[in-house]
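J.: Dropping a prediction and its sequence here:
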Amino acid sequence: MGTKSVGLRRFQSVTAVGLGMVAGVFAAVAAQRNTLDAINRRLERLEEQAGHQQRANLAMQQRQHWELLSKAMDNPELTEVLDIFAVPVTVQKRRQYLFANALYTNLLSYHRVGNLTKEEFYKHARAMFQNPIVREYWYATRHLRASLKGTEEAEIGQMIDELLLQLDEADTDEWWVVGEPPTHE
């Protein structure tokens, strides 16, 4: 009987040690999980701050773009610096193209900072490109967009090209129903 009690005590000791080790492992895993959760929360905050900074940078760039275009549109000598169009244009047409560029860039920036979904961007662009001068500008700058392969801007430019093709081929005067806006971001 003495052997049974020693064996039982050893078993209980081994079991207690085993349970203690398991409890220790669980405590370590829980502490590690809390640390990982804290790190994840910190990373999310940093990503959010980076997103805010990126939007602020885009807004600043948009402001600078507009200021430069405004100066060029106000001064024919500066307008000549921006003669980047595929066909020769008059000073008046160049100024109109620069304003069309400003409108398009504004719409694109509005999308990039998250104020418009791609679907909303498409619908606004569909309305904007009803203007023949905006379309002329688009066609006159096609060669510039050709170098943007693989970028978001190239993808959006292709979307506009397809939209304009659909608008040109449409059998309806109801331009607002032409084309299929993208439904995913």
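T.: Received it, and whenever you're ready, just let me know what you need.
J.: Only C-alpha atoms from now on, for both contacts and neighbour counts.
T.: OK.
J.: Any figure for the gap between the residue most central in space within the chain and Gly157?
T.: Centroid-nearest residue in the chain: Arg112, 4.6 Å away (criterion: Cα atoms, centre = their mean). Here the criterion is Cα to Cα, to the nearest Å. By it, Arg112 lies 14 Å from Gly157.
J.: SS state for His184?
T.: The three-state label given to His184 by DSSP: H, G, I helix; E, B strand; the rest coil is coil.
J.: which residues touch it?
T.: 118-119 (Cα atoms under 8 Å, 6 or more residues apart in numbering).
J.: Put this next to the first one:
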Amino acid sequence: MATQKAWTRGLGTAAAIGVGALAGMAVSLAAQHHAMRSLHTRLDELESAARSHQHDDLASQQRQHWELLSKALDDPELAEVLDLYEASVSPKQRRQYLFANALYTNLLFYYRIGNLTKEEFFKHVRGIFQNPIVRDYWYATRQQRASLADTDEAELGQLVDDLLRQLEEADTEEWWVVGDPPSA
């Protein structure tokens, strides 16, 4: 009987130790879960701040781009610095091309900061490229885009090239239905 009581007491002690160990593990897991949740929250905050900072940088870059183009539009001598076209252009054409560049770059920045989806970008460029001056600008700057491999700008440039090819081959006057907008 004494042996059975000792054995039962041993089981009780072992059970108490086991319950204590399980309770300790549960507390430890809860603390780890809380720490992981805190880390995920902080990571989300940092990613959000980084996106905001990137948007600020892009907005600043767009302002600077517009300021430079504005100076070139206002001063024909400065505009000559930006004359990188495949063929010679008149001062009037150069100003028009600079403005076409501003229109396209504005859409590009809107896409980059997330204000336009790729489908919306496509629809906007389909509209602005109805203008023959904008098309001439695009063709005159072909060699400049050729060096942009593996960038979002190169991908969008290819999208525009494909769209222009489809517009030229289309046998309809309803330009707004030409081409398939890309899916997200």
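T.: That came through, no problem. All of these numbers come straight from a predicted model, not from anything done at the bench.
J.: The residue nearest to the centre of structure 1: what's it in contact with?
T.: 55, 58.
J.: rerun that using 10 Å as the cut-off
T.: 54-55, 58-59, 106, 118, 121, 152-153 (Cα atoms under 10 Å, 6 or more residues apart in numbering).
J.: And for Ala140 of structure 2?
T.: By Cα under 10 Å, 6+ apart, the contact set of Ala140 of structure 2 is 84-89, 97, 134.
J.: cool, and Ala79 of structure 2?
T.: With Cα under 10 Å, 6+ apart, Ala79 of structure 2 has these contacts: 68-73, 91, 94-95, 98.
J.: quick check, nearest of the residues you listed to Ala31 of structure 2?
T.: For these, the closest approach to Ala31 of structure 2 (Cα to Cα) belongs to Leu68, at 55.1 Å.
J.: helices or strands next to the helix or strand hosting that closest one in the packing?
T.: Secondary structure assignment for Leu68 of structure 2, by DSSP states H and E: helix 2-74. Applying 3 or more Cα pairs under 10 Å, 6 or more residues apart in numbering; DSSP states H and E, one finds that helix 2-74 of structure 2 contacts helix 76-79, helix 91-112.
J.: Can you find the partner of the residue nearest to the centre of structure 1 in structure 2?
T.: Alignment note (TM-score structural alignment): Arg112 of structure 1 maps to Arg112 of structure 2.
J.: got the angle for the helix holding Leu68 of structure 2 vs helix 91-112?
T.: On the basis of axes from the mean of the first three to the mean of the last three Cα atoms, to 10 degrees, helix 2-74 of structure 2 is oriented at 170 degrees to helix 91-112.
J.: what's the spacing between Met36 of structure 2 and Gln93 of structure 2?
T.: Separation of Met36 of structure 2 from Gln93 of structure 2 (Cα to Cα) stands at 59 Å.
J.: cool, and Val27 of structure 2?
T.: Here the criterion is Cα to Cα. By it, Val27 of structure 2 lies 74 Å from Gln93 of structure 2.
J.: distance of Ala79 of structure 2 from Leu107 of structure 2?
T.: 22 Å.
J.: again but with Leu159 of structure 2, I slipped
T.: Distance from Leu159 of structure 2 to Leu107 of structure 2, by Cα to Cα: 13 Å.
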